[in-house]
Structures are given as C-alpha cells and as structure tokens.
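Asker: Fold the following and give me the result.
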Amino acid sequence: LSRKGASSEAARWLAEKENSADLIGGVSLDDRDDTLASVLLDLSQIGTLQASSEAADRVLKNLKHLGKVHKRKVQQAGFVVLKSPDIPSILVETAFISSPKEEGRLKDAAHQNRLAKALASGIDNYFRFQPPPGTWLAAHHNREPTRHIIGRGDTLTKIARRYQVSLSRLRNYNSIEGDRIRIGQVLEIPGS
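Answerer: Below is the predicted model of the structure:
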C-alpha cells in the first residue's frame, strides 16, 4: 500500500485515458480536462488506498491467529501493482525463505491450508463488511453469515464480542452446546 510513485502512475493513467472508456469506477475521463481528470484520479487513489488498508488489516488479523507475525501492523510498499486507482490491492509476505524453519512451514501442506484459509477469511470478511456498491454482496449485506476461522487464543466470548452478536446466538447458529472450540474450526457468524 503506497502513494509513493502514485504521481508517476497517475501520469501513466492520464496519458492512457484516451484508450480507456472505464478508467475509474465506470466514470469515463475521455471528456474531462487534464486538471479535473487528475483530481478525480487522485481522489480515487486515496479511496482505494483506504480500502486496501482496511482489507490488509483484516487479513493481518487472521494471520496473527496462525502464530507470530514479523510486523504487527500493515506496512506500505511502492510496488506498481499496489497503485491501481480503482482496485484495492494487498501484498502478503508469508515467510522468509532464507529461514530454513519458515521455508519448512511453507512446504507443509497443513500450514499451506491454514494460511490459505486465513487469507481467504480476511478477504471474505473485508468484502462482507465493505461490499462494493452494486454487487451481490451489497444487496445481501448482513443477510449472509460471515465465516470466522478459530485461531490461537480465540474463545466464543471474544468472537461474539468481535462480531457484536450474543454468545447464545453464536452457539445456537453453530450448534455448539458448550464452550469447546478448536483451532482451524470454522464458525458462521449470523448477520444482524
């Protein structure tokens, strides 16, 4: 996530505006002067950066349940793939392959599966709480349950508080009679 280099990326997009009828969120910049197009592009990049940051926060929160993470907060980097003015983007570093221990974990199928579930759950949670307007998710916002993958340190009480549902509703919705849950278990969180 980065605005560094965004001006050069913006310049490239503006130079190509003649070739693009749908540059920013379905709004054509073909008939706009360069100043207005630049302002619209900048506003779009700011909104996209905020969306990227929110999505990355949700993914990082899920990755923390798998164990120690190298950075506790979302970092920013100036990669071109992270600078699209209208598509939220994140880059996830899952390990340092220079570390034999981390490389070994990456080769482990069970770890790969847990990692994939954590990434997917973070992205899924972001889009369920921030559905893009005009999408099926937006039309069904809060009607469909959110999924939560149980991680280290999770309790039913913490999960209920996090999603602002009652503990009894969470238990009933998932057919849980006691308080026993296990790491990797998937709970469905009822919509409000």
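
Asker: Every contact and neighbour count from this point should use C-alpha atoms.
Answerer: Fine.

Asker: which non-adjacent residue is nearest the residue positioned nearest the centre of the chain?
Answerer: Residue closest to the mean C-alpha point of the chain, counted by Cα atoms, centre = their mean, is A55 at 2.6 Å. Of all residues not flanking A55 in the chain, Y126 sits nearest, at 5.4 Å (Cα to Cα, 6 or more residues apart in numbering).

Asker: What of H111?
Answerer: In space, H111 is closest to R105, 6.2 Å off (Cα to Cα, 6+ apart).

Asker: counting contacts, what elements does whatever helix or strand that neighbour lives in pack onto?
Answerer: Assessed by DSSP states H and E, R105 sits inside helix 100-107. Applying 3 or more Cα pairs under 8 Å, 6 or more residues apart in numbering; DSSP states H and E, we find helix 100-107 packed against helix 109-129.

Asker: State the next helix or strand along the chain beyond the helix it packs on.
Answerer: Next helix or strand after helix 109-129 toward the C-terminus (DSSP H and E): helix 136-139.

Asker: let's see this one next to it:
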Amino acid sequence: MLAKKHTQTRVLKDGVELVSAFICFFAILFPIQVGATNITDARFSFAADTSRLVLELNDTPKYSYFTLRNPDRLVVDLQGVDNRYSFDSLAIKGGLVSKIRHSKPKSAKDTRLVIEMTGKAELKLFPIPKNADFPDRLVIELVDPNPVPVLVNSNGPNRDQQIVVVVDPGHGGKDPGSIGPTGTYEKNITLSIGKMLARHINNEAGMKAIMTRNSDIYISPNDRPKIAAREQADLLVSIHADAFTTPQPRGASVWVLSKGRADSELGRLLEQTERSSALLGAAAEVIEDRDTERYFAETIFNMSMDLSRASSYELSNKVIREMKGITKMHKRTPQSASLAVLTTPETPSILVEVGFISNPQEEKNLNWAKHRERLALAMFNSIKAYFKQTPPDGTLWAQWKANEPQEHKVSSGESLSLLAQQYGVTVRQLKNENNLSSDVVRIGQVLKIPSS
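Answerer: Here you go, the predicted model:
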C-alpha cells in the first residue's frame, strides 16, 4: 500500500514539473506583459517658441531621458510601456521637431522614443495625473532658446497669433437647463462636452479655447457674448441640449442669429456712443456732426454683422455635415432665432443643440461619455475645416495658408506658357513643381503653382 502511494506521489510530481516546463517554454516563445502600460493616444502641436508632444497612457508613466548631438535628438525611455504604438500618422508640421520614431529599448518591456530636432532646445518633461476628464499624460516640451521675434502690427488688435474660440457650455449654477426623464441636468451635459471640445482646440497648434464657464456656475446669457468680445474671439460656440413637452422629438440642430435680432442689436449698439466712437477710432475725432458719425458707425456695424452672420451660417453647415454622421439631425439646415448669446457683431457665433434630453434614448446617449466625445470631435473637425479654409488675418494659420503652394485647374485653351505668364513664374518652374516631363497639360488637371 505504501509503495502504491509513493508511486502516485511521484507521478503527480512529474506531471507538475512537466506542466511547469511547458509553461516556461510557452512564455519564452510568446512573452506576455502582464499589466503593461500602453500609449493610447499622442498629439503634437507647436506655437510661438514651443513644440509639444502629449502622450496619453492607461497608467502613470515612469520615464528617463537624455540628449544626443550631431544631429540633435531627444531620447525618452518609458519603463514598462508597450512599444507597439505607431507615430506614423502623427502630423508634424513646423516647430523644433522633424520626426518622432521608435528605437531599440533597454528592455523588451520598455519603449524608447527618439525625437529628432531641428536644433538645440530647452527641455521640459512632466507627467499629469489622470482626472475625471483626462487619462494619465506625459507632456514633452521643447522650447527654442533663441526664438525669432514676431513682428506685430501695433495698429491692429493685440493678438497672440492664435485662433481664439470661446466655448460656451449652456446654463449652469442655479440654472440647470432642461431635465431628462431620469433626472439628467442639461448643464452637466453641456459642461462635459464643452471641456472635451476645449481640449481638442487647445491640443491643436495655433488654436486656443476660452470657456465661459468650466465649473457649475451661473452666467447670464447676455454676459456670455461679452466674453467673446473681450477676448477678441474669432468664434463663439454655445452648447445646449434641446427639450420638448413630449418624449418623441429627437435629433441635433445648429442655430445662428436671426436677421430681426441682428437689426435690433445693431440699433442698441448704435445708442452706445462710446462703442461707435471706439469702432470708428481716430475718424470719430474729426467727425463733428453726430448724425454723420452715427451714419458711418451704422455702416460699419452693418457690414460687421452681415459678415459675422454669413460666417456663422457657413460654419453651421459644416457642423451639420459632421454631426449627421454621429447622431440623428432634427434640422438638416441651419436655423435662425433671436438668441442673446449670439449677439456679438464682431464674432461669428453658433449655438449647437446636441440632441433632445427629453427623449429617453437621447438622454441615455448623452449620458454616455463616448457619445459626448464624438459630438465634441464633430464640432472640432468642423471648426478646424472652417478656419483652414478662411483663417483670420494675423494668425499662424493665415501664415501657413499663405505659404502653401497655389493650385490651378487647367481649363480649355490654357497651356503651360500661358499659366507661367499669368502667375509670374517660368515654364521650367511649373514643370519641376508638378514633375512634368513634357509641356502638355490636359483639361481638368490640377497644377501646383510655385512661389515666384
């Protein structure tokens, strides 16, 4: 009996050793990183003298770094971070960074990043702990120690070369806005989406977001456009959630200021003598007749308001095109109304209703963080497309557009020699710019026009 028990124990021990050996062999062939930290997102931006890389991770990063010369490089070692994140799709344009790539890490469980630089830089690396709105982040900043001074037109507005977008989360504080069937407050939904939109804007080079509120406070609807005027904003986006007395209506919509409200606002502004005098500037000092001053101010206000409303309408169409891929649209064209928040004459302004919070399904969607993020991204993509097409004067985006090569679509009867004469360049320059081996062009062909 004892011999039999001893035999069973030996068999069991051998079996355990065999299984252990198999597990070790399998682990060698297919290493598993238990609890590995991952890079979930990466963003690059630059403005003025600073280039910034932001890494989002699913855990707090441990890191070290050093620099190399000839050529200048910054090497960042991330301990215990999976190295499979690709930086190939990261748009790097300008600044002190020319390329971001992987290199062989010190350990197979680590990640080594090599940031190729265009010159020497002062370095700032700092982690930002996760919070309710953001995951863990590692911020890598490269600051030019000898920035090229930017010439500023002293006669123009005091701009910092960034496109300024005022993000206005509707309601707040004592004003909860509409309340959904399960008790969801509109003010909380709009604040969350507003923060998400502001984050996208601030992470984009050459853009800056200013929020009318970033906490649960009350701001009068009449005071919100004043913030846009004070900040010399290029755009105001007000975020709301719709509601109705019955649960059936659903869908998003985009609103602009009505012509009637614009006209009444124009009259109110003209009664403010100091406002019209400031608008006319030095001209107001040489206009002795009050009626003449009012006429000139009215003309300028009219032009400003008309341009603002036209820009608002154009942007609204872009927002609708983006949002209809995310959610059902209640209105498929921009709507107009008398809305106090949209009354700044100098600033294009839109109000986005992200859905009906009174509809049970849409209330559920709006309580889903991923859906709110998609809505915010749709708004951001629309804003980005709009300003890429029509960047404000004096901004980085205007400089970038001015430096982009022109394009020309060939029409019937046009030739390379005629186009060269039209744009003040040579035929050889046109051919080199477009990799043409002959002087023949076809109707409909798009040619890049080199700078003369």
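
Asker: With both chains overlaid, what TM-score comes out?
Answerer: The TM-score (TM-score structural alignment, normalised by the length of structure 1) is 0.67; 142 aligned residues with a Cα RMSD of 2.3 Å.

Asker: Relative to V319 of structure 2, how far out is the equivalent of the residue nearest to A55 of structure 1 over in structure 2?
Answerer: Applying TM-score structural alignment, one finds that Y126 of structure 1 aligns to Y386 in structure 2. Taking Cα to Cα, to the nearest Å as the measure, Y386 of structure 2 falls 9 Å from V319 of structure 2.

Asker: Look at those two and report which has more neighbours.
Answerer: V319 (25 against 17; other Cα atoms under 10 Å).

Asker: nearest residue to the more buried one other than its sequence neighbours?
Answerer: What sits nearest to V319 of structure 2 in space, not counting adjacent residues and going by Cα to Cα, 6+ apart, is S382, at 5.1 Å.

Asker: Just to check, that neighbour is in contact with S312?
Answerer: No: in this structure, S382 of structure 2 is not within contact of S312 by Cα atoms under 8 Å, at 11.8 Å.

Asker: Between these two, point out the one with more neighbours.
Answerer: The neighbour comparison of S382 of structure 2 against S312 (other Cα under 10 Å) goes to S312, with 25 against 20.

Asker: now for that one: what does it line up with in structure 1?
Answerer: Aligned partner of S312 of structure 2 by TM-score structural alignment: S52.

Asker: And the helix ranked longest in structure 2, what does it pack against?
Answerer: Secondary structure of structure 2 per DSSP state H: the longest helix is helix 290-323. For helix 290-323 of structure 2, the packing partners by 3+ Cα pairs under 8 Å, 6+ apart come out as strand 253-257, helix 259-270, helix 273-280, strand 349-356, helix 369-389.

Asker: let's go with 6 Å and repeat that
Answerer: helix 369-389 (3 or more Cα pairs under 6 Å, 6 or more residues apart in numbering; DSSP states H and E).

Asker: Could you pull out the buried residues of the helix it packs on?
Answerer: Taking 16 or more other Cα atoms under 10 Å as the neighbour-count basis, helix 369-389 of structure 2 is seen to contain the buried residues 371-384, 386-387.

Asker: returning to that earlier point: where's the residue nearest to A55 of structure 1 relative to E54 of structure 1, distance?
Answerer: Distance from Y126 of structure 1 to E54 of structure 1, by Cα to Cα: 7 Å.

Asker: Ok, G104 of structure 1 next?
Answerer: Applying Cα to Cα, the value for G104 of structure 1 to E54 of structure 1 is 30 Å.

Asker: Of these two, which one has the most company?
Answerer: E54 (18 against 12).

Asker: Whatever residue of structure 1 lines up with W397 of structure 2: neighbour count?
Answerer: Under the alignment (TM-score structural alignment), W397 of structure 2 pairs with L137 of structure 1. By other Cα under 10 Å, 17 other residues sit near L137 of structure 1.

Asker: so L137 of structure 1 makes contact with P131?
Answerer: Yes: here L137 of structure 1 reaches P131: they are 5.5 Å apart, a contact under Cα atoms under 6 Å.

Asker: Please name the spatially closest residue to the equivalent of V92 of structure 1 over in structure 2 (chain neighbours excluded).
Answerer: Alignment note (TM-score structural alignment): V92 of structure 1 maps to V352 of structure 2. In this structure, V352 of structure 2 finds its nearest non-sequential neighbour in V254, 4.6 Å apart by Cα to Cα, 6+ apart.

Asker: what's the answer for V75 of structure 2, then?
Answerer: Per Cα to Cα, 6+ apart, closest to V75 of structure 2 is V114, 4.6 Å.

Asker: I figured the one you found hits D77, correct?
Answerer: No: with contact defined as Cα under 6 Å, V114 of structure 2 does not count as touching D77 (8.9 Å).

Asker: mean per-residue distance, stretch 35-48 of structure 1 to structure 2?
Answerer: The superposed stretch 35-48 of structure 1 is, by mean Cα distance after the TM-score superposition for structure 1, a mean 0.8 Å from where its aligned residues fall in structure 2.

Asker: Shouldn't T327 of structure 2 be within a helix?
Answerer: No: under DSSP: H, G, I helix; E, B strand; the rest coil, T327 of structure 2 falls outside any helix and is assigned coil.

Asker: Determine the number of other residues adjacent to it.
Answerer: Residues lying near T327 of structure 2 (other Cα under 10 Å) number 19.

Asker: gap between the aligned residue in structure 1 for it and V186 of structure 1?
Answerer: The equivalent of T327 of structure 2 in structure 1 is G67 (alignment by TM-score structural alignment). Distance, G67 of structure 1 to V186 of structure 1, by Cα to Cα: 17 Å.

Asker: ok so, going back, list the contacts for the match of T327 of structure 2?
Answerer: Contact analysis of G67 of structure 1 by Cα atoms under 6 Å, 6 or more residues apart in numbering lists nothing.

Asker: Same check on F44 of structure 2?
Answerer: The contact partners of F44 of structure 2, by Cα under 6 Å, 6+ apart, come to 52-53.

Asker: Could you tell me whether it really is in a helix?
Answerer: No: according to three-state DSSP, F44 of structure 2 belongs to no helix; its state is strand.
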